[in-house]
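> Using only what follows, build the 3D model:
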Amino acid sequence: MKKNVCPDRLPDIQAAKCDNNGEALSWVGMEQIDLPVEIAGRPVSAKVNAGINLLSSPDAEKGIHMSRLYLLLDELTQGEMTPALLQHVLGAFLASHQGRSNEASIEVSGELLLSRKSLNSNHAGWKAYPVVLNAGLTPSFTVTLSVGIPYSSTCPASAALSRQVAEWQFRHDFGNRIDPLSATEIAQWLGEKGMPATPHSQRSWAWVSIRLPSDAASLPVLQLIDYAEIALGTAVQTVVKRSDEQAFAVANGQNLMFCEDAARRLHHIFCAAPFCDTFDIRVEHQESLHPHNAVARIHGKGGHHAT
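All right, here's what the predicted structure looks like:
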């Protein structure tokens, strides 16, 4: 019986010289790698893109050793994701291809599940926030954190038109009255007919991307979400009892917003955010009136610059 033969040295085709001029490649790596990570103290089932550039040289090799990068990514699973950990892994990427690369990047995407309290009834439920981390070493180190925040937006124009219809209905019902109206009659009318038209509202999204300060020790995911939801005032809810739904209706009535209003609210609050170097904001109102969306974008510098 023949024994399996294990040669002392296996062929390394990636290390072979290129057949052509060995042009530089701006990025080579892997996408959609499954990885369990921890962000803001919560487990996240993430998809990871990881790669490096490939420098040009007369004796350039065919490609990179992707398995080296893949194995190094396991360090991201060993504890809380931090800027320092990302920088360490990116440095290890370059060290694993010494002299062949001087840029490395990692993108981590997933959904962060957070427990959020109801508005009034003291219940709590879970809500998923899309999160994307982009870290690069080029040779300076940068980290960008992007989060999607769902909220409700009620159209100010639609609200004004609805109020006008209510006014017309009131004049129609009471315009010929000579005697004074009592508070009881008015309250009864409001309860039965006071809303003959309703303003349109829709689920909306704020996509906030911030570049972290160079000295950031952690990923400010929770702070970013809280800042955005405070600015908007109408975060979508999880558990909803009747008192919560009423409180949500009040919040929408007190925070009428075009997409332009929402973008400016977010700009104002993130200009003061101490955990933010620069930011980019995109808001999307998924219209219930139209088959298209209303979108606004804005960018600026965060409160870190004021410290």
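
> CA atoms for contacts and neighbours, from now on please.
OK.

> Of all the helix elements in this protein, which one is longest?
Across the chain, the longest stretch assigned as helix under DSSP state H is helix 156-174.

> Could you also give me the structure for this second sequence? I'd like to compare it with the first:
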Amino acid sequence: MTSLSLPDIAAQTVPHATALEWVGMCGIALPIVFEQQRVSAIADAGVSLDDAHARGIHMSRLYLALEQLESAPLDCNALRRLLDSFLASHTGLSNTASVRIAFNHLLKRPALVSPLAGWKHYPVEVMARANDGMFHVELFMDIAYSSTCPCSAALARQLIQESFARQFADQTAVDSEAVLSWLGTTEGVVATPHSQRSRARLKVRLEDGVDELPFTALIDAAERALGTAVQTAVKRADEQAFALANGQNLMFCEDAARRLHQALRQEKRLSGFHLRVEHAESLHAHDAVAASQWRW
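As a prediction, this is how the structure comes out:
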């Protein structure tokens, strides 16, 4: 009995010839190696379908090519090799290849004062694209921080001043011990400024020739610029230090965006960026948002 070859429906031509910008798969589970850690990631992989008469691409070839990332460290060279294999497996069909890989980047962060430390996860993505010999990489990072409203801080200080004036109005000489005791009560500090959990969403494009994916360096630079990164394990001394950091880094969303813009402009590995900060206000039911970009 003669065995029949398996049908290749994707190789059939279509009656209405139309090229397609992107065809591929989204949400592929993938283990990767990044900064010597094995990480669970999600990948989107695809190519253009430039042969307008071809019915489809070879998706299984893209899927199997992703196995390259299971053992090799994730960097720009690994991404370039991956996209080259996408295109080599679609010669005559595709001129453009792309891949997006999303994962949680885990970093161990020390407490502000005590010897404690804990893990923080940062949602990150890398997007690579190859076309006609061109290759570029974009990174995305989501960074949580705390922001204290300068306006509410000023209003709280005014209320404390008024409370102080009432408390000691009949005293010609104020006793410092009495003031210290009064400041330690709720009658003394009658108001506090409002703060909110905030997020910085950074998209950056890497300069040509950069090999590493500098997620850690960029996250560190952003947190230094903001001054109020959210914490992990803390003792009371750390919580007090965090309160001090918030008091010394009062920020509207505009202030945070400007700080991040200036910090990213110092990064020589970038050819462009877009940033967006979101302050989930505790005063209002809506968020305060600011955005900025450079060469995007």
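
> Return the set of buried residues in the longest helix of structure 1.
Neighbour-count burial for helix 156-174 of structure 1 flags 156, 158, 159, 162, 163, 165, 166, 169, 170 (criterion: 16 or more other C-alpha atoms under 10 Å).

> Output those residues in a markdown table; the columns should cover distance to residue 28 of structure 1.
Putting the buried residues of helix 156-174 of structure 1 into a markdown table (distance: C-alpha to C-alpha, whole Å) gives the following:
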| residue | distance to residue 28 of structure 1 |
| --- | --- |
| 156 | 49 |
| 158 | 50 |
| 159 | 52 |
| 162 | 56 |
| 163 | 58 |
| 165 | 61 |
| 166 | 62 |
| 169 | 66 |
| 170 | 68 |
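
> Nearest to residue 111 of structure 1 among those?
Nearest to residue 111 of structure 1 out of those is residue 156 (C-alpha to C-alpha; 31.7 Å).

> Looking for the alignment partner of the closest one in structure 2.
Aligned counterpart of residue 156 of structure 1 in structure 2: residue 150 (TM-score structural alignment).

> gap between that match and residue 288 of structure 2?
13 Å (C-alpha to C-alpha, to the nearest Å).

> What's the average distance for the longest helix of structure 1 when superposed on structure 2?
Superposed on structure 2, helix 156-174 of structure 1 shows a mean distance of 0.5 Å to its aligned residues (mean C-alpha distance after the TM-score superposition for structure 1).

> what angle do whatever helix or strand comes next after that helix and helix 156-174 make?
Heading C-terminal from helix 156-174 of structure 1, the first helix or strand you meet, by DSSP states H and E, is helix 183-193. In terms of direction (axes from the mean of the first three to the mean of the last three C-alpha atoms, to 10 degrees), helix 183-193 of structure 1 departs from helix 156-174 by 120 degrees.

> and after helix 183-193 of structure 1, which helix or strand comes next?
Defined by DSSP H and E, the subsequent element after helix 183-193 of structure 1 is strand 201-211.

> mind checking how far the following helix or strand past that next one is from the chain centre?
Under the assignment DSSP H and E, the closest C-terminal helix or strand after strand 201-211 of structure 1 is helix 221-232. The chain centroid and the centroid of helix 221-232 of structure 1 are separated by 11 Å under C-alpha atoms, centre = their mean, to the nearest Å.

> now for helix 221-232 of structure 1, which elements pack on it?
Secondary-structure packing of helix 221-232 of structure 1 (3 or more C-alpha pairs under 8 Å, 6 or more residues apart in numbering; DSSP states H and E): strand 141-154, helix 259-270.

> ok, and for that helix, which residues are buried?
So for helix 221-232 of structure 1, counting by 16+ other C-alpha under 10 Å, buried means 221, 224, 225, 228, 229, 231, 232.

> ok so, going back, so can I have TSV of the helices and strands packed on helix 221-232 of structure 1 showing mean neighbour count and distance to residue 240 of structure 1?
As requested, these are arranged in TSV below (neighbours: other C-alpha atoms under 10 Å; distance: least, C-alpha to C-alpha, whole Å):
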stretch	mean neighbour count	distance to residue 240 of structure 1
strand 141-154	22	15
helix 259-270	21	24
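
> And these: which comes nearest residue 253 of structure 1?
Across these (criterion: C-alpha to C-alpha), the nearest stretch is strand 141-154, sitting at 7.4 Å.

> Residue 211 of structure 1 pairs with which position in structure 2?
So residue 211 of structure 1 corresponds to residue 205, using TM-score structural alignment.
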